[in-house]
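Q: Got a sequence here, can you build the structure:
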Amino acid sequence: MVKLSKRLQTIADYVPAGSRLADIGSDHALLPVYLAEQGRVSFAVAGEINDGPLEAARRQVKESGLGAVVHPRQGDGLAVIDPDEVDVVTVAGMGGTLIAAILEQGQSKLGSVKRLVLQPNVAEDQVRRWLAAHDWLLDDETVLEEDGKFYFILCAVRRDDAHEENVKLYRPRRIGGGPLLETEELLRFGPIAAERGEEAFFRKWESELEKLDHIMEGMVRAGTDAALSRLEELAAERNRIKEVLECLPKAKP
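A: Just a heads-up that it's a prediction; the model follows:
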């Protein structure tokens, strides 16, 4: 039986029972094999573009004895599936810009898809931006920490009122009496995660502040006009993140 990491388990929990799944960038096909073992998917594609991960996926499927359910396929992004073949797509472990590009290039394959479960390693705002622009409603988002790294997992659904609901979701507003968060900031922080104020959310953004501190220290040492100009921008960004974190409500343990 396959055992998933905390990150993959969280993604798996977003996949409804009885789904027909495409897992893009599936690597060892751990997610689709696990879901098939649990009887949670009736059909799954484990998509991979590179030979090595594809072979690893094939071995995993063969060892599990689930070749009738899980189908490793080689191809770029959503090219591994046919139109109307699946109703859930998962994409994990890539940059947000790449995930958005995969969805953009594969729009013709999304006609029957009702749910997207996406885990960008960075640039989560680019994924939220794509979802909102294409009338996918951000239904839920989770922040988790694993092995010292933080991950956003985004679940989006197709709804007839997605456009109207997205307008509400990203409309500038105050959360918990804090500063007014503009649309761009809600796209960056996560409109649902910011409302929840879970501990992992705050730790994730505190780690971002630490990264900014290191970058700013390097610019001070550089001392060039360009570095000092950029330093002012980063200092303003850092102060804004800190201001938002200090004002957002924190969930009770």
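Q: going forward, measure contacts and count neighbours with C-alpha atoms only.
A: Noted.
Q: check contacts around Leu35.
A: By CA atoms under 8 Å, 6 or more residues apart in numbering, the contact list for Leu35 reads 12, 41.
Q: My reading is that Asp27 lies in a helix. Confirm?
A: No - applying DSSP: H, G, I helix; E, B strand; the rest coil, one finds Asp27 to be coil, outside a helix.
Q: hang on, isn't it packed against Ile49?
A: No - Asp27 is not in contact with Ile49 according to CA atoms under 8 Å; the separation is 9.4 Å.
Q: which of the two has more neighbours?
A: Higher neighbour count among Asp27 and Ile49: Asp27, with 23 against 18, using other CA atoms under 10 Å.
Q: can you tell me how far the residue nearest to the spatial centre of the chain sits from Ala44?
A: For the chain, Gln119 is the residue whose C-alpha lies nearest the centre (CA atoms, centre = their mean; 2.6 Å). As for Gln119, its distance to Ala44 is 18 Å (criterion: CA to CA, to the nearest Å).
Q: and what of Ala79?
A: From Ala79 across to Ala44, the span is 14 Å (CA to CA).
Q: same deal with Ala156?
A: For Ala156 relative to Ala44 (CA to CA), the value is 19 Å.
Q: These two: which has the busier surroundings?
A: Ala44 (28 against 22).
Q: which SSE is that one in?
A: Here Ala44, judged by DSSP states H and E, is contained in strand 41-48.
Q: Show me what that strand is packed against.
A: In terms of contacts (3 or more CA pairs under 8 Å, 6 or more residues apart in numbering; DSSP states H and E), strand 41-48 is packed against strand 19-24, helix 30-37, helix 51-64, strand 70-74.
Q: For the comparison step, fold the sequence that follows:
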Amino acid sequence: MNANELSLRLQVVANYVPKKARLADIGSDHAYLPVALVRNERIQYAIAGEVVQGPYEAARKQVSKNGLEQFIEIRLGDGMEVVFLEDNIEAVTICGMGGVLIRDILERGKRMHRFSGKERLILQPNVGEKQLREWLAAEGYTIIAETILEDHHKIYEVMVAEKLDSTASYTQHELLFGPHLLQERSTVFLKKWQHQLGKLEKVRANLAKSDQQLEDKIIQVEREIQWIKEALDESK
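A: Coordinates of the predicted model:
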């Protein structure tokens, strides 16, 4: 992949970035996303944050190669510590990490007072979507949009959240499946949860064979299996 041709998952993320926004891309991966957005005149400014020196240097080279130093600033630091309120950031993208890690990055950013509360969060977790939605809900964010897609034989979810005047509340089903994805029940959504159902049924069988006292775990797995079956049945 290069900055002129984003992967499908990053293109979905890019589509959710507001036009002319000031963007913070955390864990920027060669700055592909901000470079593409600036080149297409979608955003006016971006911070590309990297925590490791190697990816930081790679991002710097990518920005320099495209002659975009005046539009994209590469910063070395851990998560949201590269962003300051005076940067007037309007959108934050965090992609290609586990949902728990994204949640922890957002939580540290909140504790460090790096959010104004007006930013749009565009998040692409690889796993752990439920834990990320739980944090967003607890912090007063509304999930305004979601997309589930398949890219190179892997399934990804993208969620978009903002703080609105009215606070949304979500059921446990919505936190697990995604409130918008649960309503749409796309082909990719069904494929993901069919696969997850098979995995959980194997987990249940292994737990039943275990000598350990795992009643709470078995109950949790049974409940999730039932929820998945209901979500799949309702799509028929």
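Q: Any idea what the TM-score is?
A: Scored against TM-score structural alignment, normalised by the length of structure 2, the superposed chains reach a TM-score of 0.90; 230 aligned residues with a CA RMSD of 1.9 Å.
Q: returning to that earlier point: what stretch of structure 2 does the strand holding Ala44 of structure 1 fall on?
A: Strand 41-48 of structure 1 corresponds to residues 43-50 of structure 2 when matched by TM-score structural alignment.
Q: How are the helices of structure 2 distributed by residue range?
A: Here structure 2 has its helices, by DSSP state H, at 8-16, 32-39, 53-65, 99-111, 129-138, 172-177, 179-184, 187-209, 215-233.
Q: Need the winner for burial among those helices.
A: helix 32-39 (a mean of 23; mean count of other CA atoms under 10 Å).
Q: That helix: how far from the chain's middle?
A: The chain centre lies 18 Å from the centre of helix 32-39 of structure 2; the measure is CA atoms, centre = their mean, to the nearest Å.
Q: List the neighbours of stretch 62-74 of structure 2 that are in contact with it.
A: 30-32, 34-35, 38, 44-50, 56, 59-60.
Q: so which pair among these is furthest apart in space?
A: Greatest spatial distance in the contacts of stretch 62-74 of structure 2: Gln44 and Tyr56, 21.0 Å, computed using CA to CA.
Q: gap between Ile24 of structure 1 and Asp76 of structure 1?
A: Ile24 of structure 1 is 9 Å from Asp76 of structure 1, by CA to CA.
Q: Kindly report the same for His134 of structure 1.
A: Going from His134 of structure 1 to Asp76 of structure 1 by CA to CA gives 21 Å.
Q: What of Ala56 of structure 1?
A: Relative to Asp76 of structure 1, and taking CA to CA, Ala56 of structure 1 is found at 17 Å.
Q: Repeat that for Cys155 of structure 1.
A: From Cys155 of structure 1 to Asp76 of structure 1 the distance is 22 Å (CA to CA).
Q: ok, these two, which is more surrounded?
A: Cys155 (21 against 16).
Q: So what does that one match up with in structure 2?
A: Under TM-score structural alignment, Cys155 of structure 1 pairs with Val160 in structure 2.
Q: Disregarding residues adjacent in the polypeptide, which is nearest to that match?
A: The shortest distance from Val160 of structure 2 to any non-neighbouring residue, by CA to CA, 6 or more residues apart in numbering, is to Ile122 (4.6 Å).
Q: That neighbour pairs with which position in structure 1?
A: Taking TM-score structural alignment, the alignment pairs Ile122 of structure 2 with Val117 from structure 1.
Q: Look at Arg221 of structure 1 and say how many residues are nearby.
A: When neighbours are counted by other CA under 10 Å, Arg221 of structure 1 comes out with 10.
Q: what sits up against the helix or strand where it lies?
A: In the assignment (DSSP H and E), Arg221 of structure 1 maps to helix 199-222. For helix 199-222 of structure 1, contacts defined as CA under 8 Å, 6+ apart pick out 143-145, 150, 193-194, 227-228, 230-231, 234-235, 238, 241-242, 245, 250-251.
Q: ok, now stretch 229-236 of structure 2?
A: Counting by CA under 8 Å, 6+ apart, 182, 185, 190, 193-194, 197 sit against stretch 229-236 of structure 2.
Q: ok, now how distant is Glu63 of structure 1 from Glu37 of structure 1?
A: Glu63 of structure 1 is 12 Å from Glu37 of structure 1, by CA to CA.
Q: Please read the previous query as pertaining to Leu137 of structure 1.
A: In terms of CA to CA, Leu137 of structure 1 sits 30 Å off from Glu37 of structure 1.
Q: again, but for Gly96 of structure 1
A: 29 Å.
Q: Could you do Pro120 of structure 1 as well?
A: From Pro120 of structure 1 over to Glu37 of structure 1 (counting by CA to CA), the distance is 26 Å.
Q: just Leu4 of structure 1 next, same as before
A: Counting by CA to CA - Leu4 of structure 1 and Glu37 of structure 1 are separated by 12 Å.
Q: Lys114 of structure 1 now?
A: From Lys114 of structure 1 to Glu37 of structure 1 the distance is 22 Å (CA to CA).
Q: and if you look at Ala162 of structure 1?
A: According to CA to CA, Ala162 of structure 1 and Glu37 of structure 1 sit 33 Å apart.
Q: mind listing what the closest residue to Gly128 of structure 2 other than its chain neighbours touches?
A: Spatially, and ignoring its direct neighbours in sequence, Gly128 of structure 2 is nearest to Gly99 (4.3 Å; CA to CA, 6+ apart). By CA under 8 Å, 6+ apart, the contact set of Gly99 of structure 2 is 125-132.
Q: do the same with Ala137 of structure 2
A: Ala137 of structure 2 neighbours (CA under 8 Å, 6+ apart): 168-170.
Q: Which of these are conserved in structure 1?
A: Retained in structure 1 (both residues aligned by TM-score structural alignment, their matches' CA atoms under 8 Å) from those: Ala168.
Q: Quickly list what's touching both of Ile24 and Asp76 of structure 1.
A: With CA under 8 Å, 6+ apart as the test, Ile24 of structure 1 and Asp76 both reach Glu48.
Q: quick one, what contacts the closest residue to Gly117 of structure 2 other than its chain neighbours?
A: Nearest residue to Gly117 of structure 2, sequence neighbours excluded (CA to CA, 6+ apart): Lys163, at 6.5 Å. Contacts for Lys163 of structure 2 (CA under 8 Å, 6+ apart) come out as 117-120, 140-142.
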